[in-house]
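> build the 3D model from these lines:
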Amino acid sequence: MIFDLEEICKVPFEFNYSELAEKVISFCLEYIEFPYEAEVNLTLTNNEEIHKINLEHRGIDRPTDVLSFPMLENATPGDFSSLDEDDCDAFDYDTNAVMLGDIVISVDKVLEQAQEYGHSIEREFAFLICHSMLHLFGYDHMEDDERTEMETQQRIIMEKLNILR
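Down below sits the predicted model:
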């Protein structure tokens, strides 16, 4: 796995967030049985910056907790059978890894939501990464059946990681 972390704000977490992010991303790849080397980029930012990104890319004029920018289009979530190593759009020429996409997380929202939901900052951070990885795999939550499936997958992954509320 190729993992790139960019911090564009001060990150006040008192745990090794890079290590935790890598652990969650790696586990999600194993859980979904991703068949190739994968590349995932994670950017940590603040509410002000994620607000701008949310407005620019989604037309939503407010900060959000996490944004996912998948590079793949899956007809069926978690199905990568249509990927072809000769597919120039999906595979990086230099590394031969599949560029899954980008994750952008608001550190401010991680702190706010951990307090609001009454669990640890580590749990909230890991959950947002798990949630975003499922988006990179093609899962969504716009329809009730999609939401139910995605929530089930999130719960299973977090339980298997033993990162509980």
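> switch to C-alpha atoms for all contacts and neighbour counts from now on
Will do.
> show me where this protein has strands.
Counting by DSSP state E, the segments of the chain that form strands are 2-7, 38-45, 66-70, 98-106.
> would you turn these into a markdown table with mean neighbour count and distance to residue 127?
Formatted as a markdown table, those follow (neighbours: other Cα atoms under 10 Å; distance: least, Cα to Cα, whole Å):
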| stretch | mean neighbour count | distance to residue 127 |
| --- | --- | --- |
| strand 2-7 | 14 | 17 |
| strand 38-45 | 20 | 14 |
| strand 66-70 | 20 | 10 |
| strand 98-106 | 23 | 11 |
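> among those strands, which is nearest residue 80?
For residue 80, the closest of the strands of the chain is strand 98-106, at 10.7 Å, according to Cα to Cα.
> one more, please, to line up against the first structure:
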Amino acid sequence: MIHVELSHVPSWPDADWTALAARAALAALERTPHGELATSQALIEVSVRLTSDEEVRQLNAQYRGKDKATNVLSFPMIQPDLLDTVTQNSDAKVGGASATGGEVLLGDIVLAHGVCAAEAAERGIGTEQHATHLIVHGVLHLLGYDHQDDDEAEAMEAIETDVLRSLGLADPYLIREDD
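Model prediction:
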């Protein structure tokens, strides 16, 4: 099962961010090869922080060497090949967890309010909808997906589109291309 631990700063508007993040994270996990972890007895934990542009800028500078705010940062806590071990073998132990029990801290996702809100406004969608997309995107990064080349980007975008469709949301890449 998946558990989302959420924190946010007051600049984020009132919403049920915990429910939104849990729904997005679960949908993302379910639509990957790791999907069976969503219903396993192992506790798969994701931390989501909704914060300021300044905090994200500082984290981006510290961990990625880029001194600017970005919409989402992901910090995986487990190597994807080790997560594959838990997914494929219910008796395998990783960080005290197997598919039949224990706990795995998948990682941390951090969203910048100002960047998220500005991007949502540019796309003509609500902040909640865009934050859902960014959380899905972040979870996929925690699971080892990336977009460093065209093939990786297409594969990751296809999963994101499928996940968002399952949540009743539009394809964010079509919206961007139509602008």
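> quick one on the thing from earlier: which of the strands of structure 1 sits closest to residue 56 of structure 1?
Residue 56 of structure 1 sits nearest to strand 66-70 of all the strands of structure 1, at 11.8 Å, using Cα to Cα.
> circling back to that earlier point, rebuild the strands of structure 1 as JSON lines, extending it with distance to residue 147 of structure 1.
What follows is the strands of structure 1, written out as JSON lines (distance: least, Cα to Cα, whole Å):
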{"stretch": "strand 2-7", "distance to residue 147 of structure 1": "27"}
{"stretch": "strand 38-45", "distance to residue 147 of structure 1": "23"}
{"stretch": "strand 66-70", "distance to residue 147 of structure 1": "16"}
{"stretch": "strand 98-106", "distance to residue 147 of structure 1": "19"}
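> most remote residue from the middle of structure 2, which is it?
The C-alpha centroid of structure 2 is most remote from residue 91, which lies 26.5 Å away (Cα atoms, centre = their mean).
> what about it, distance to residue 42 of structure 2?
Residue 91 of structure 2 sits 11 Å away from residue 42 of structure 2, going by Cα to Cα, to the nearest Å.
> same deal with residue 105 of structure 2?
The gap separating residue 105 of structure 2 from residue 42 of structure 2 is 10 Å, by Cα to Cα.
> same question for residue 85 of structure 2.
Taking Cα to Cα, one finds residue 85 of structure 2 at 13 Å from residue 42 of structure 2.
> which one of these two is surrounded by more residues?
Neighbour count, other Cα atoms under 10 Å: between residue 85 of structure 2 and residue 42, residue 42 has more, with 21 against 16.
> in this structure the more buried one contacts residue 98, no?
Yes - with contact defined as Cα atoms under 8 Å, residue 42 of structure 2 reaches residue 98; the gap is 6.0 Å.
> would you map the helices across structure 1?
Counting by DSSP state H, structure 1 has helices at residues 17-31, 47-58, 107-117, 121-136, 144-160.
> quick one: contacts for the most centrally placed residue in structure 1?
By Cα atoms, centre = their mean, structure 1 has its centre lying nearest to residue 132, at 2.7 Å. Under the criterion of Cα atoms under 8 Å, 6 or more residues apart in numbering, the neighbours of residue 132 of structure 1 are 66-68, 103.
> what about 6 Å?
The contact partners of residue 132 of structure 1, by Cα atoms under 6 Å, 6 or more residues apart in numbering, come to residue 68.
> how close does the aligned residue in structure 2 for it sit to residue 46 of structure 2?
The alignment partner of residue 132 of structure 1 in structure 2, by TM-score structural alignment, is residue 138. Distance, residue 138 of structure 2 to residue 46 of structure 2, by Cα to Cα: 10 Å.
> over to residue 17 of structure 2?
From residue 17 of structure 2 to residue 46 of structure 2 the distance is 14 Å (Cα to Cα).
> so what sits against both of residue 91 and residue 42 of structure 2?
With Cα under 6 Å, 6+ apart as the test, residue 91 of structure 2 and residue 42 both reach residue 98.
> hmm, back to that, in space, what's closest to the residue farthest from the centre of structure 2 - neighbours in sequence excluded?
residue 98 (5.8 Å; Cα to Cα, 6 or more residues apart in numbering).
> wait, isn't the one you found in contact with residue 84?
No - with contacts counted by Cα atoms under 6 Å, residue 98 of structure 2 stays clear of residue 84, the gap being 10.8 Å.
> of these two, who's got more company?
Each of residue 98 of structure 2 and residue 84 has its neighbours counted (other Cα under 10 Å); residue 98 has more, 25 against 15.
> quick one, what contacts the more buried one?
Contacts of residue 98 of structure 2 (Cα under 6 Å, 6+ apart): 42, 86, 90-92.
> same check on residue 109 of structure 1?
residue 65.
> if we go to 8 Å?
46-47, 64-65.
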